[in-house]
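Peer 1: Pasting a predicted model and its sequence here:
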Amino acid sequence: MSLDSTTTTPDPASQGAARQETAAPAAEVGSTGRPGPLGTVLAGAAGRNLGLVIALVLLCVVGVATAGDRFASIDNALTILRLASVIGVVSIGMTFVISGGGIDLSVGAIAALASVWATTLATQSMAADTHWIVMVFTAIVVGAACGLVNGALIAYARIAPFIVTLAMLAAARGLAEIIAQRRTQIVSDRGFIDFFNARVLGLPVLVIIFALVAVAGWLLLNRTTFGRRTLAVGGNPEAARLAGIKVQRQTMYLYILLGVACGIAAVMIMARTTTGTSTHGSLWELDAIAAVVIGGTLLSGGRGTIVGTVFGVLIFNTLTNVFTLNNLDTSTQNVAKGLIIVAAVLLQQRVAARHRAP
């Protein structure tokens, strides 16, 4: 009896190996219902980016078909890039916040406040006595300070991001109106204007700034501990806390980072319009969130893509350019943008549900 029981007792490790061996052929022929190698690639970042590239190409085809040489010219392409650069910088910062499980509705108001503060008579006088870099420094500091306030209230006071940033939207816009006395402040420093409106190797400086910010954002999100912590906090804050990540501090850093991006965008819009005004940045928050969502960053947090955000910005600005060249009103543009956003969110939900399926 003892001999029989010994020889018939199954070994758990052997059973596990046997299960793996029998499952492997099934996976190879696809009988498990799981996607094959190609399906896995298409469901990942490469597939999402490929879809964005196809969408952008289709928009360009529509632009050429409806507007001809007016759309296909190099000058028009540079115009699209120049317009995309400002909101693109804000969208890069927004990618980090949304990846970390947050949201920010105040980016436009923060940029407006930064532009007004950087173009006050006192700031411009100081810049005239020293260097126009003072204006750049002022705008970035104002943006970072607003981001710090947002981040501190959200992380440590535990107030919902929607409420905090909505309050900042109203407060920053109101403060900008008070400082500027509801007037448009003109940038008088020619060195500032000439530098940011110059071209390097045929590319506008504003476009180069956007490219540099995008590269820096990609490296920060994908190649640093800061980026991994951001995705961990956005995916599961409690698990991130148990893993030793200081969730509150990380959240605050994300909003400061977005504030810095708003400050940089404020400098860019000041250079492009040669003004600082409380009306700058109107509806930037919607455009930035839309670009981030279209790019494939999850609204629920835990997954972010800088490359996707760049394509999202280019898609929206190309769409706007096509509509403008065809004399379509802004109402039609807004309807189209709304439909695109809803379609992107529905696609995200479908992909997420597919990944959760056994």
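Peer 2: That came in fine, so what should we check first? Residues are numbered from 1 along each chain as shown.

Peer 1: contacts and neighbour counts: CA atoms only from here.
Peer 2: Will do.

Peer 1: is it true that Ala72 touches Val64?
Peer 2: Yes. Between Ala72 and Val64 a contact is recorded at 6.0 Å, counting by CA atoms under 8 Å.

Peer 1: Would you agree Val90 is in contact with Leu257?
Peer 2: No. When contacts are counted by CA under 8 Å, Val90 is not listed as touching Leu257 (10.1 Å).

Peer 1: which one of the two has more residues nearby?
Peer 2: Neighbour count, other CA atoms under 10 Å: between Val90 and Leu257, Val90 has more, with 29 against 22.

Peer 1: And the more buried one, how close does it get to Ala198?
Peer 2: According to CA to CA, to the nearest Å, Val90 and Ala198 sit 21 Å apart.

Peer 1: ditto for Gly147
Peer 2: Taking CA to CA, one finds Gly147 at 30 Å from Ala198.

Peer 1: now swap in Val142 and tell me
Peer 2: When Val142 is compared with Ala198 (using CA to CA), they lie 25 Å apart.

Peer 1: In addition, the following structure is provided for comparison:
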Amino acid sequence: MTQQPVSPAQQDGADAGTVSATSPESAARHGGPRSLGLRLDVRNLSLLGVLAVLVAVGGFTKPDQFLDTSNLQLVLTQASVIGVVTVGMTFVIISGGIDLSVGAIVALASVWATTVATQEYGFVGILFTAVVVGLGCGLVNGLLVAYGGIVPFIATLAMLASARGLALQITDGRTQIVSVQSVLDLGIPDSYILGIPPLVLVFAAVTVIGWLVLNRTTFGRRTVAVGGNAEAARLAGIDVRRQRLFLYLLSGLCCGIAAFLLIILSGSGQNTNGNLYELDAIAAAIIGGTLLSGGRGTIVGSVLGVLVFTTITNIFVLNNLQSDVQQIAKGAIIVAAVLVQRRTLRNGEV
């Protein structure tokens, strides 16, 4: 059967159709967008239930500490940094890719933005540098993956090693203290708006924007289409390589924003910043319902995944449980989430 050419005017319509189903068999398996949306809502409700159970456990084991307003603010603040990274990671995974370099990019952006030379330019200089470094690393990743033909795992692994090495070289193993007061002020209670830390407000804004982009724009539909079936997306008129480049730029942008939030939170820049962020972001996206094979995922689910992991860590710390036990618990949750995904895929439910 001859493939009919698709005009630019038909492109948006083709994107929407590709998102819904990249083939008749896929459409039958999905049961249509409404059926898929219902299942995603059930998953998100399940995560909310898990989060409610964790809050109950924390309130039962350490009621005076866990339910204290300052502790709840701390949980949300800590979730904000990795949460912003997870939003970018979700887009990349939905497209069928992966980004192992996010933690290293956060570290590099944080130390580059806190050098003595950068701090001379004040608040704007630190923010601008963090964002530009993140975008620069994302650009390199995108070019290697989209136009260099390098497997995302290898390309981003190379960036992980390079960014960590450069961050260590810049700091020479030392902690760089932030002296710009306007940056430090954002981390103190006096800067809270209606009791909400500024970092949480930034996280909320990134989440809302991410949700709108994924669910209400052509860019979001193209992202899902590329992850679902890259060849079908190409035949529908989507520039797959350019889309992948933009996705890694988006991930780098989120890392730059997260690096700035981390600078506010810690008041410093260190080459060890962002350690294991890549694993935490991937894990949060997975338990939130994002398929590692691409083609499906939600921003809301990923954010709930971040909150679940952050709450677990907080409960463990308050109860003086060792970090190795925390890692075991997180590992068990990740395995359980993947097994659930495999089961639903086998039963044709996703």
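Peer 2: Yep, that arrived. Note that the structure is a prediction, hence the values are computed from the model and not measured.

Peer 1: that older thread, so between Val142 and Ala198 of structure 1, which is more surrounded?
Peer 2: Val142 (22 against 12).

Peer 1: Could you say which helix or strand holds that one?
Peer 2: Per DSSP states H and E: Val142 of structure 1 is located in helix 133-155.

Peer 1: Contacts for that helix next, please.
Peer 2: Identification of contacts with helix 133-155 of structure 1 by CA atoms under 8 Å, 6 or more residues apart in numbering yields 110-111, 113-115, 117-119, 123-124, 126-127, 159-161, 164-165, 168, 192, 247-249, 251-264, 266-267.

Peer 1: hmm, which of those residues are the buried ones?
Peer 2: With burial judged by 16 or more other CA atoms under 10 Å, the buried subset of these is 110-111, 113-115, 117-119, 123-124, 127, 161, 164-165, 168, 192, 247-248, 251-264, 266-267.

Peer 1: Mind checking which of those residues are in helices?
Peer 2: 110-111, 113-115, 117-118, 123-124, 127, 161, 164-165, 168, 192, 247-248, 251-264, 266-267 (DSSP state H).

Peer 1: Show me the strands in structure 2, by range?
Peer 2: Using DSSP state E, the strands of structure 2 run over 176-177, 268-269.

Peer 1: mind listing what the counterpart of Arg229 of structure 1 in structure 2 touches?
Peer 2: Aligned by TM-score structural alignment, Arg229 of structure 1 pairs with Arg222 of structure 2. Residues in contact with Arg222 of structure 2, defined by CA under 8 Å, 6+ apart, are 15-16, 19, 233, 238, 243.

Peer 1: and the gap between Arg222 of structure 2 and Leu143 of structure 2?
Peer 2: Arg222 of structure 2 is 18 Å from Leu143 of structure 2, by CA to CA.

Peer 1: now swap in Ala113 of structure 2 and tell me
Peer 2: 24 Å.

Peer 1: again, but for Gly274 of structure 2
Peer 2: Gly274 of structure 2 is 23 Å from Leu143 of structure 2, by CA to CA.

Peer 1: Kindly report the same for Ser20 of structure 2.
Peer 2: Taken as CA to CA, the span from Ser20 of structure 2 to Leu143 of structure 2 is 28 Å.

Peer 1: swap in Gly97 of structure 2?
Peer 2: 13 Å.

Peer 1: same deal with Thr313 of structure 2?
Peer 2: Taken as CA to CA, the span from Thr313 of structure 2 to Leu143 of structure 2 is 36 Å.

Peer 1: Pull out the buried residues from the longest helix along structure 2.
Peer 2: For structure 2, the longest helix by residue count, based on DSSP H, is helix 32-61. Within helix 32-61 of structure 2, the residues that count as buried by 16+ other CA under 10 Å are 36, 40, 43-44, 47-48, 51, 54-55, 58-59.

Peer 1: Next up, the contacts around whatever residue of structure 1 lines up with Tyr277 of structure 2.
Peer 2: Alignment note (TM-score structural alignment): Tyr277 of structure 2 maps to Trp284 of structure 1. Contacts for Trp284 of structure 1 were tallied using CA under 8 Å, 6+ apart; they are 87, 107-108.

Peer 1: Show me the subset of those that structure 2 keeps too.
Peer 2: Checking the contacts of Trp284 of structure 1 against structure 2 (both residues aligned by TM-score structural alignment, their matches' CA atoms under 8 Å), the contacts still present are 87, 107-108.

Peer 1: Between the residues you listed, identify the one with the most neighbours.
Peer 2: Result: Val107 is most packed of the kept ones among the contacts of Trp284 of structure 1 (other CA under 10 Å), 34 neighbours.

Peer 1: The closest residue to that residue other than its chain neighbours: what's it in contact with?
Peer 2: Of all residues not flanking Val107 of structure 1 in the chain, Glu285 sits nearest, at 5.6 Å (CA to CA, 6 or more residues apart in numbering). Applying CA under 8 Å, 6+ apart to Glu285 of structure 1 gives the contacts 104-108.

Peer 1: do the same with Val187 of structure 1
Peer 2: By CA under 8 Å, 6+ apart, the neighbours of Val187 of structure 1 are 119, 124, 193, 270, 274-276.

Peer 1: out of those residues, who's nearest Arg173 of structure 1?
Peer 2: Gly276 (12.5 Å; CA to CA).

Peer 1: Can you verify my assumption that the closest one contacts Thr184?
Peer 2: Yes. In this structure Gly276 of structure 1 lies within contact range of Thr184 using CA under 8 Å: 6.1 Å.

Peer 1: More neighbours: which of those two?
Peer 2: The neighbour count for Gly276 of structure 1 versus Thr184, taken as other CA under 10 Å, is higher for Gly276 (29 against 16).

Peer 1: State the distance from that one to Leu286 of structure 1.
Peer 2: 21 Å.

Peer 1: Over to Ile186 of structure 1?
Peer 2: 27 Å.

Peer 1: So which residue is dead centre in structure 2?
Peer 2: Note on structure 2: the residue nearest the mean C-alpha position is Thr86, at 1.3 Å, using CA atoms, centre = their mean.
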